[in-house]
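**Student:** pasted the sequence and its predicted model underneath.
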Amino acid sequence: MVIPVHDLNPVRRTPWVTYALIAANFVVFLLTPGISGSVTGGSSLAELCHLQAFTDHYALVPRELIHHSMPSLVPTGDVGVGVHGPGCVLGPPAYDKSAELSVFTAMFLHGSWLHLLGNMLFLLIFGNNIEDRMGHVRFLLFYVVCGYAAGYGFALLNADSGQPLIGASGAIAGVLGAYLVLYPRARVWVLVPFLVFLPLRLPAWIVLGFWFVLQAFYSAGQGVAQAGTVAYAAHVVGFVAGMLIALPLRPGTPPPPEPRGLLFGRRARPGW
């Protein structure tokens, strides 16, 4: 897996929406009840119960979205003692949850610092150019539509699952798909793990194409989304949605500038 760190594709305007989305994700993460254990490295049972209750309230649950089958018992956030010892208390939900709205709220929830930072890195590198091409308002709508496409796509493939789905990766996958369509020849600096992290400058079509193939390969054998797992199917659906939406914009998109310097130890040639 390669890690992108920077693209050589300047923008004409400040990507305020991209910055705002990143800021919103950080704020929600830091304000999530019980998330302090993710920051300090250890979680108490009370924190885990609060986090579980918050996640079940605002995360996308495929069974709820597709079948509108709302659970009769949910975590309340309290700690109790049962026959098996201390645990999280279950009780009737004290809220009315909108399964359709949960697709949106789930886009701003993350389970760990690694989950959050990985998503925001991709959004920061590739989101600015898509926002620059689409404009602020259209980019925001595009981001939300891709997130909904990814959420519904995953839910349809896992309609009976009661596991919560969280994260911005479905919407960000749409950004990556649009970038591949609009700027396939843009150069991207990446770190390739090979004994050490090797810096390479690669065309976006290689970086993002490889990412998509990897997600598609994993999605064929893994379709659950819960703590510690990845919803690869949501990535695939979001990526394809982003590509399709961006296709009409391709004819009028100016190509990225040709970089100067060396590429793989050889001077870069036009068209590479």
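**Tutor:** Ah, there it is.
**Student:** going forward, measure contacts and count neighbours with C-alpha atoms only.
**Tutor:** Fine.
**Student:** contact partners for residue 162?
**Tutor:** Shown in contact with residue 162 (Cα atoms under 8 Å, 6 or more residues apart in numbering): 61, 62, 63, 64.
**Student:** from residue 255, how far out is residue 9?
**Tutor:** Taking Cα to Cα, to the nearest Å as the measure, residue 9 falls 9 Å from residue 255.
**Student:** strands along the stretch 1-150 of the chain, start to end?
**Tutor:** 3-8, 74-82, 85-91 (DSSP state E, counting those that start in this stretch).
**Student:** would you mind putting these into a markdown table with distance to residue 39 and mean neighbour count alongside?
**Tutor:** Formatted as a markdown table, the strands of the stretch 1-150 of the chain follow (distance: least, Cα to Cα, whole Å; neighbours: other Cα atoms under 10 Å):
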| stretch | distance to residue 39 | mean neighbour count |
| --- | --- | --- |
| strand 3-8 | 23 | 18 |
| strand 74-82 | 19 | 16 |
| strand 85-91 | 21 | 15 |
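**Student:** for these, which one sits closest to residue 180?
**Tutor:** Closest to residue 180 of the strands of the stretch 1-150 of the chain, according to Cα to Cα: strand 3-8, at 12.5 Å.
**Student:** and that closest one, what does it pack onto?
**Tutor:** helix 113-134, strand 187-194 (3 or more Cα pairs under 8 Å, 6 or more residues apart in numbering; DSSP states H and E).
**Student:** which residues does that strand contact?
**Tutor:** Everything outside strand 3-8 that qualifies as a contact, by Cα under 8 Å, 6+ apart, is 121-122, 125-126, 186-192, 256-257, 259.
**Student:** list just the nearest of the residues you listed to residue 222.
**Tutor:** residue 122 (22.2 Å).
**Student:** doesn't residue 172 make contact with that closest one?
**Tutor:** Yes: using Cα atoms under 8 Å, residue 122 is in contact with residue 172, at 7.2 Å.
**Student:** the two: who's more crowded?
**Tutor:** residue 172 (28 against 19; other Cα atoms under 10 Å).
**Student:** how near is that one to residue 144?
**Tutor:** Distance from residue 172 to residue 144, by Cα to Cα: 10 Å.
**Student:** hang on, the earlier thing: put the buried members of the contacts of strand 3-8 into a PyMOL selection.
**Tutor:** Of the contacts of strand 3-8, the buried ones can be selected in PyMOL as follows, counting by 16 or more other Cα atoms under 10 Å:
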select buried, resi 121+122+125+126+186+187+188+189+190+191+256
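**Student:** tell me how many other residues surround residue 40.
**Tutor:** Counted with other Cα under 10 Å, residue 40 comes out at 8.
**Student:** okay, pairing it with this:
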Amino acid sequence: MFIPLHDAVELKYIRVQWVTIGIIAINVLSWAFTSLANPETAERASLGLGFIPAVIFHYAVLDPSVVLVPADATFLTYAFLHLDFWHLASNMLFLWVFGDNVEDALGHVKYAVFYLLCAAGGALLHGLVGPAAEGPLIGASGAISGVVAAYFLLHPRVRVWVLVLFRIPLPLPAFIPLALWIVQQFVMLALDLDGMVSWGAHVGGIVCGAILVLFMRRKGVPLFDRTIVTPKAVRHQPSVPRIAAARE
């Protein structure tokens, strides 16, 4: 529906979004190690680190030769794997645009915990929607959906540059594209469409993010920030009247 490009909310409590940068770095390195290696490595990583509902809910048993971590750990490890470059790039772009301000509102440590809890919440709802599913869930979408939900509650009036329909760049108040995106996730989950996208993971992350930000944000950080921040590219500079130079 849209691709976020840039916002202009300045960091108030932290200098650098170290956790967001660290998460992006881990995801990129993980993708490079698994996807750029031979296909067997990528498949083994997906099975050994991906979230498989049938294994979690004891409908199936994973071959011991591909087990890399305890099954419960896959509630988190799945969120650091990606199918291909575009899957990785789209998720990391969302995280880069929206993650820094959520990290600023929560603080580094709480934000790291928040991110992991949103990942776990996404995996849980994905599993509850299809408890006997044997395909591994991979990708950071569940955790990032939580970040988007938190940003929506913190800065709904901020103007964000977004690429609408993948081709039209527009500066829009954040609540417009984000509200439409959030509604889309619930609608698609209700329609129960089969496909490559786990709408359950998205909705689980959204619900977790919306609830957690209420309690985990710093004291004094408001919800529904009333300050309107416009991206620099569309700010209007006051005009200065020009006076023609007198000729001698």
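**Tutor:** Good, I have the coordinates. Worth saying up front: this structure is predicted, and the values here are computed from it rather than measured.
**Student:** quick revisit: overlap in contacts of residue 9 and residue 255 of the first structure?
**Tutor:** Contacts common to residue 9 of the first structure and residue 255, judged by Cα under 8 Å, 6+ apart, are residue 186.
**Student:** hang on, residue 186 of the first structure packs against residue 201?
**Tutor:** No: in this structure, residue 186 of the first structure is not within contact of residue 201 by Cα under 8 Å, at 9.8 Å.
**Student:** between those two, what contacts are shared?
**Tutor:** By Cα under 8 Å, 6+ apart, no residue touches both residue 186 of the first structure and residue 201.
**Student:** could you pull up the residues touching residue 221 of the second structure?
**Tutor:** So residue 221 of the second structure contacts residue 105 (Cα under 8 Å, 6+ apart).
**Student:** aligned partner of it in the first structure?
**Tutor:** Aligned counterpart of residue 221 of the second structure in the first structure: residue 253 (TM-score structural alignment).
**Student:** residue 169 of the second structure too?
**Tutor:** Aligned partner of residue 169 of the second structure by TM-score structural alignment: residue 199.
**Student:** can you get me a residue count around the equivalent of residue 127 of the second structure over in the first structure?
**Tutor:** Superposed on the first structure with TM-score structural alignment, residue 127 of the second structure falls opposite residue 155. Residue 155 of the first structure is flanked by 26 other residues according to other Cα under 10 Å.
**Student:** any idea how far residue 231 of the first structure is from residue 155 of the first structure?
**Tutor:** Distance from residue 155 of the first structure to residue 231 of the first structure, counting by Cα to Cα: 10 Å.
**Student:** cool, residue 108 of the first structure as well?
**Tutor:** For residue 108 of the first structure relative to residue 231 of the first structure (Cα to Cα), the value is 15 Å.
**Student:** and residue 119 of the first structure, by the same measure?
**Tutor:** Taking Cα to Cα, one finds residue 119 of the first structure at 13 Å from residue 231 of the first structure.
**Student:** out of the contacts of residue 162 of the first structure, which is most surrounded?
**Tutor:** residue 61 leads these on contacts (other Cα under 10 Å) with 31 neighbours.
**Student:** counterpart of that residue over in the second structure?
**Tutor:** Checking with TM-score structural alignment, residue 61 of the first structure has residue 52 as its match.
**Student:** about what we covered before: which strand or helix spans the match of residue 169 of the second structure?
**Tutor:** Residue 199 of the first structure belongs to strand 196-203 when assigned by DSSP states H and E.
**Student:** so that strand versus strand 3-8, what angle?
**Tutor:** Per axes from the mean of the first three to the mean of the last three Cα atoms, to 10 degrees, the angle that strand 196-203 of the first structure makes with strand 3-8 is 40 degrees.
**Student:** what sits against the residue nearest to residue 168 of the second structure when sequence neighbours are not counted?
**Tutor:** Counting by Cα to Cα, 6 or more residues apart in numbering, residue 168 of the second structure lies nearest to residue 162, which is 8.0 Å off, once chain neighbours are set aside. With contacts defined as Cα under 8 Å, 6+ apart, the neighbours of residue 162 of the second structure are 2, 3, 4, 5, 6, 168, 169, 170, 171, 172.
**Student:** please, where are all the helices along the second structure?
**Tutor:** Per DSSP state H, the second structure carries helices over the ranges 18-35, 39-49, 53-56, 74-77, 85-106, 108-129, 141-154, 175-191, 199-216.
**Student:** starting at the chain centroid, how far to the third one?
**Tutor:** It refers to helix 53-56 of the second structure. Offset of helix 53-56 of the second structure from its chain centre (Cα atoms, centre = their mean, to the nearest Å): 24 Å.
**Student:** and residue 112 of the second structure, what's its match in the first structure?
**Tutor:** Aligned by TM-score structural alignment, residue 112 of the second structure pairs with residue 140 of the first structure.
**Student:** ok, its match touching residue 15?
**Tutor:** No: with contacts counted by Cα under 8 Å, residue 140 of the first structure stays clear of residue 15, the gap being 10.8 Å.
**Student:** the two: which is more packed in?
**Tutor:** Ranked by neighbour count (other Cα under 10 Å), residue 140 of the first structure and residue 15 place residue 15 first, with 19 against 15.
**Student:** what do we get in the second structure for that one?
**Tutor:** Under the alignment (TM-score structural alignment), residue 15 of the first structure pairs with residue 17 of the second structure.
**Student:** which residues touch its match?
**Tutor:** Residue 17 of the second structure touches 100, 103, 104, 108, counting by Cα under 8 Å, 6+ apart.
**Student:** out of the helices and strands packed on strand 3-8 of the first structure, which gets nearest to residue 245 of the first structure?
**Tutor:** helix 113-134 (10.8 Å).
**Student:** superpose on the second structure and give me the mean offset of the closest one.
**Tutor:** For helix 113-134 of the first structure, the mean deviation from the second structure after alignment is 0.3 Å (mean Cα distance after the TM-score superposition for the first structure).
**Student:** next, the buried residues of that helix.
**Tutor:** For helix 113-134 of the first structure, burial by neighbour count (16+ other Cα under 10 Å) applies to 115-116, 119-134.
**Student:** quick check, central residue of the second structure?
**Tutor:** residue 144 (1.8 Å; Cα atoms, centre = their mean).
**Student:** so what's the aligned residue in the first structure for residue 197 of the second structure up against?
**Tutor:** Under the alignment by TM-score structural alignment, residue 197 of the second structure pairs with residue 230 in the first structure. Applying Cα under 8 Å, 6+ apart to residue 230 of the first structure gives the contacts residue 224.
**Student:** how near is residue 230 of the first structure to residue 20 of the first structure?
**Tutor:** In terms of Cα to Cα, residue 230 of the first structure sits 25 Å off from residue 20 of the first structure.
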